[in-house]
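J.: need coordinates for the following:
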Amino acid sequence: MRSVDKKITIFTICLMLFGLLAFPALSGAWSRMVPANFSELAQQAKSGVVNIQTVKTIKGGGRVFRHFFGSPFGNQPGIEDFFSPFRQMPRNRTESSLGSGFIIDKTGYIVTNNHVIKDADQIKVILHNDKEYDARIIGADSVTDLALIKIDAKDLKPLKFGSSKNAQVGSWVVAIGSPFGLEQTVTAGIVSAKGRIIGSGPYDDFIQTDASINPGNSGGPLLNMDGEVVGINTAIIKSGQGIGFAIPSDLATSVIDQLKDSKRVSRGWLGVSIQDVSKEMSEYYTLDPDEGVYVAKAYEDNPAYEAGIRQGDVIVSVEGVKISSSRDLTLTIANLRVGSKVDIGVIRQGKNKTFTVKLGERPDNSEDSQFGEELNSFDDLGFMFKSLNEDLAGQLGYPSSIKGLVVTQIDPGSQAAMSGVRTGDLLVEINHKKITRLSDYTRTMGKIEKGQTAHMLFRRGNSQIFVVRFEK
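T.: Coordinates of the predicted model:
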């Protein structure tokens, strides 16, 4: 027994020695992974974060009034028209909203979201020391939901931008803002994912984070552990607690610089209709997986066509950088300077070619673009769309007065393929909401949660109207 006890004692001593040696190392590694606290970072950054309060005028009572004080008989045909001459609509009323922002310049330039200050009659900025200033809008970009405003102040303490490219998934980040009007609220989390597409527009490229973001955080900074801005907090998922999205700093800085210099944003433009390369097309053109974008059409008198790019070409690179998807090409070209000359690598009939294209300006905000907006890759239902313009309406036999999205392609095997919808059909409504532009479509579909139903109203030709039910 004594020999056994001796062996146990020796084993116990060895185990204790191992613990003394190992656990400090493990403890040190863990302390390097998890910050002891965020107080120093919060203290350093708080002077650069602001609370934004806006006041806007809502005409005729607005949507809320119409919702609560509509016809007492519901939406019965003719009833609304009967009562409308006798209804006294209320006078214009004011509506207040809250948001956040951050200082980028000692002289008073402040970055926030476009939706925070859009249509505002009055914008008030409150600093961390409770000083208040009236702000004016320098410029805004609805496509990326960014805005630049300015206050008349001096010796402010701006925050510095970092590179969102260097913000790795899993790295610590801190959000500072005014959720629900609670100023200088600090929350911490990690970068959960990058490159998220949430259906807000053609330049979706969001950073996903689990740092708590709530209404009022919009426009506030997402900071790395060096106190640098790597994102602008912008959106949340209504049903997803703890999931927030931020505009990457690398995308934001180019937009903000243009707003500061010229009060507007211009983006590069090739003038092509494009689509992702399918597996079959990849085999046909002998391409690597996720390589290239197919040119469905190169429009005459536009940059790509004038440089020599034609329908059937597969764009594989821009300035030597690999292109793997339609979204990839759209973002790359949009971030290049209008008028700059870029080398576009293509594969034509199995041979590599390079064309030098002088970029034009993308007609993002043109309601009557000769091409119309296009959804150049299949959506979740299996559709590709193009907004109806005058030329397209004439080709398809639709009256020029009708607005909507034309189905240009349908993905085989998708919900769309099994629905009976054909190419050339015109989408005009989703769940009784009119759809005239791609932004209407992405916004409306983005509000429909997984498992819910989208009722789509289509028109075929001059007379046939039909409804198709899709489950998202």
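J.: contacts, neighbours, all on C-alpha from now
T.: OK.
J.: burial of Ser27, as a residue count?
T.: As a burial measure, Ser27 scores 11 neighbours (other CA atoms under 10 Å).
J.: please report the distance of it from Leu20.
T.: Distance, Ser27 to Leu20, using CA to CA, to the nearest Å: 11 Å.
J.: same deal with Lys260?
T.: Using CA to CA, we find Lys260 at a distance of 58 Å from Leu20.
J.: so for those two, which residue has more residues nearby?
T.: Each of Lys260 and Leu20 has its neighbours counted (other CA under 10 Å); Lys260 has more, 17 against 11.
J.: shouldn't that one be within a helix?
T.: Yes - using DSSP: H, G, I helix; E, B strand; the rest coil, the secondary structure at Lys260 is a helix.
J.: Met219: neighbouring residues, count only.
T.: Let me fix one detail, which is that residue 219 is Gly and not Met. By the measure other CA under 10 Å, the count of residues near Gly219 is 35.
J.: now it. Nearest residue, chain neighbours left out?
T.: Using CA to CA, 6 or more residues apart in numbering and skipping the chain neighbours, the partner closest in space to Gly219 is Thr112 (4.0 Å).
J.: helix, strand or coil: sort out that neighbour for me.
T.: strand.
J.: distance of Glu40 relative to Met225?
T.: Going from Glu40 to Met225 by CA to CA gives 10 Å.
J.: which residue of those two possesses the greater neighbour count?
T.: Applying other CA under 10 Å to Glu40 and Met225 shows that Met225 carries more neighbours, namely 14 against 10.
J.: part of a helix, is that one?
T.: No - per three-state DSSP, Met225 lies outside any helix segment and is coil.
J.: tell me which stretches of the stretch 101-250 of the chain form strands.
T.: Counting by DSSP state E, counting those that start in this stretch, the stretch 101-250 of the chain has strands at residues 109-113, 122-126, 132-141, 146-151, 160-161, 172-177, 185-196, 206-209, 221-223, 228-236, 244-248.
J.: another sequence for comparison is provided below:
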Amino acid sequence: MDDPWTAALSARQPPPPQGPPVAPMPSMAPPVGPPIAQLQSPNPVVTDPQARSRRPWRLFVVAIAVALVAGLFGGVVGSRLASSPAQPPTRVSLAPASGGNGTALPRADGSIASIARAVSPAVVSISAESSGQGATGTGFVVSPDGYVVTNNHVVEAGLNGTIRVSFPDGSSERATVVGRNPSYDIAVLKVPRTELATVVLGDSAAVVVGDTAVAIGSPLGLEGTVTAGIISALNRPVTTGGEAETSFINAIQTDAPINPGNSGGPLANARGEVIGVNSAIATLGSGAGQEGSIGLGFAIPINQVRRIVTEIIETGQSTTPIMGVGVDNDFQEVGARLRSVVAGGPAERAGLAVGDVVLKVDGRPVADGTAFVVAVRAKAPGDSIILTLKSGSSTRQVELVLGSTTSGP
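T.: So this is what the prediction gives:
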């Protein structure tokens, strides 16, 4: 039976879509990496193993060819030098490198080095441990008085144990959980410090495909690791987590390498502003020989994170938008068919009925139940949305005001 108002669209996880498994990044004791996420995407192209085995042979042939040519050339030159009179050595004066004395050249604004320099002082490593089990991940400081943002799946292992935050200078503090929202895979920690370096939050709505993307974190416990790439895609429907606590992410996709331990760390733009929280990766699977980064990483847009974090810091809780419906996970056609409608909920008040198929949310096509939930979670409670529905043989549009449910500490 659906729980009125708290059944956020569907408490059941839709069947995993086809494509590479996407996971929250595991962590480093072990590294809490990205959870392997589920997403709608084609199967990855796997390199032909035969082509891979031929490559060393080709390199070997090239190396032999170079050695033979060098030997022949050396013999000819050597014979000529032997018959020529000795020449006095030429004296060369080399100018010192610009800057001299090991001084680094200035980096242009927008360079990877300048982005790393701006963001890294506010990036921290996080370890969570309880009952002999633990995990590690990444976080970033959002206020000078000690509030730290990370993924919910990074801190879960320490909810009944110990969570520690390590700073770039090597010092560390025990942290408390201020609040968390598993639906968005976001958690906020507090450490007893002041005057901390903080990140600058950007505007994820202004991000476009092709923008510079820089990920900073602690993959496999290697603190302060910087990787770079571009924004590969936007609005990727990604789910992570288990049946009990599934996160639905309207993700930013990037090819900046993200690995286990990067979870909860910042994804920054060319201005050094944080535009997302690194949360999940797609892999080829354990049987494919590559379980780390394959250039498919996913981050939670910072505009969603900003709302949730603000609510948690102010109240210790955060809200999640809901419609008061259940989704039919067995529906095989395009769209999301409603399995149930909660009495008195937003959907019923707007005139939705069991059997209606949601085709679009605010003009955004809905491929399946997961895409539907993600599209709604990208909004905020109280937002008005336009649904395009198929009811029987007819299509109609309905305006609906989203309700809310609350996530506690």
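J.: next SSE after the lengthiest helix in the second structure?
T.: Criterion DSSP state H: the longest helix present in the second structure is helix 49-82. Downstream of helix 49-82 of the second structure, the next assigned helix or strand under DSSP states H and E is helix 112-119.
J.: neighbouring contacts of that following helix?
T.: 107-109, 198-199, 214, 216, 226, 228, 268-273 (CA atoms under 8 Å, 6 or more residues apart in numbering).
J.: buried only: go through those residues for me.
T.: Buried by 16 or more other CA atoms under 10 Å: Thr198, Val199, Val214, Ile216, Val226, Ala228, Ala268, Asn269, Ala270, Arg271, Gly272, Glu273, out of the contacts of helix 112-119 of the second structure.
J.: I'd like those as a markdown table, with distance to Gln317 of the second structure appended.
T.: A markdown table is the format used below for those (distance: CA to CA, whole Å):
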| residue | distance to Gln317 of the second structure |
| --- | --- |
| Thr198 | 22 |
| Val199 | 22 |
| Val214 | 30 |
| Ile216 | 27 |
| Val226 | 32 |
| Ala228 | 34 |
| Ala268 | 26 |
| Asn269 | 29 |
| Ala270 | 32 |
| Arg271 | 31 |
| Gly272 | 29 |
| Glu273 | 26 |
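J.: nearest to Ala23 of the second structure, out of these: which one, please.
T.: Ile216 (18.5 Å; CA to CA).
J.: now do the contacts for the closest one.
T.: So Ile216 of the second structure contacts Ala116, Ser120, Val123, Gly224, Thr225, Val226, Thr227, Asn262, Gly265, Pro266, Leu267 (CA under 8 Å, 6+ apart).
J.: quick check: closest non-adjacent residue to Ala304 of the first structure.
T.: Ala304 of the first structure sits nearest to Leu270 (CA to CA, 6+ apart), 5.1 Å away.
J.: any idea how far that neighbour lies from Asp290 of the first structure?
T.: 21 Å.
J.: how about Asp130 of the first structure?
T.: Distance, Asp130 of the first structure to Asp290 of the first structure, using CA to CA: 52 Å.
J.: which of those two has more neighbours?
T.: Asp290 (16 against 11).
J.: how about the secondary structure of that one?
T.: Here Asp290 of the first structure is recorded as coil under three-state DSSP.
J.: same deal with the one 4 residues further on?
T.: Of the three states, Tyr294 of the first structure takes strand according to three-state DSSP.
J.: does it touch Arg310 like I think?
T.: No - contact between Tyr294 of the first structure and Arg310 fails when scored by CA atoms under 8 Å: they sit 10.2 Å apart.
J.: the aligned residue in the second structure for Leu359 of the first structure: what's it in contact with?
T.: Matched by TM-score structural alignment, Leu359 of the first structure corresponds to Leu402 in the second structure. Neighbouring residues of Leu402 of the second structure by CA under 8 Å, 6+ apart: Pro321, Ile322, Met323, Pro346, Ala380, Pro381, Gly382, Asp383, Ser384, Ile385.
J.: in JSON lines, list these along with neighbour count, distance to Pro182 of the second structure and secondary structure.
T.: Below are the contacts of Leu402 of the second structure laid out as JSON lines (neighbours: other CA atoms under 10 Å; distance: CA to CA, whole Å; DSSP: H, G, I helix; E, B strand; the rest coil):
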{"residue": "Pro321", "neighbour count": "24", "distance to Pro182 of the second structure": "13", "secondary structure": "strand"}
{"residue": "Ile322", "neighbour count": "28", "distance to Pro182 of the second structure": "15", "secondary structure": "strand"}
{"residue": "Met323", "neighbour count": "28", "distance to Pro182 of the second structure": "18", "secondary structure": "coil"}
{"residue": "Pro346", "neighbour count": "21", "distance to Pro182 of the second structure": "22", "secondary structure": "helix"}
{"residue": "Ala380", "neighbour count": "19", "distance to Pro182 of the second structure": "16", "secondary structure": "coil"}
{"residue": "Pro381", "neighbour count": "17", "distance to Pro182 of the second structure": "16", "secondary structure": "coil"}
{"residue": "Gly382", "neighbour count": "13", "distance to Pro182 of the second structure": "20", "secondary structure": "coil"}
{"residue": "Asp383", "neighbour count": "12", "distance to Pro182 of the second structure": "21", "secondary structure": "coil"}
{"residue": "Ser384", "neighbour count": "14", "distance to Pro182 of the second structure": "24", "secondary structure": "strand"}
{"residue": "Ile385", "neighbour count": "16", "distance to Pro182 of the second structure": "23", "secondary structure": "strand"}
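J.: for those, which one is nearest Ile258 of the second structure?
T.: Using CA to CA, those come closest to Ile258 of the second structure at Ala380, 28.1 Å.
J.: does the closest one really touch Pro321, like I thought?
T.: Yes - at 5.6 Å, Ala380 of the second structure and Pro321 qualify as touching, with contact defined as CA under 8 Å.
J.: surely His67 of the first structure forms part of a helix?
T.: Yes - counting by three-state DSSP, His67 of the first structure is found in a helix.
J.: can you tell me how far it is from Ile58 of the first structure?
T.: Taking CA to CA, one finds His67 of the first structure at 14 Å from Ile58 of the first structure.
J.: before we move on, back to that, biggest separation within the buried ones among the contacts of helix 112-119 of the second structure, which pair?
T.: For these, the farthest-apart pair by CA to CA is Thr198 and Ala228; their separation is 20.6 Å.
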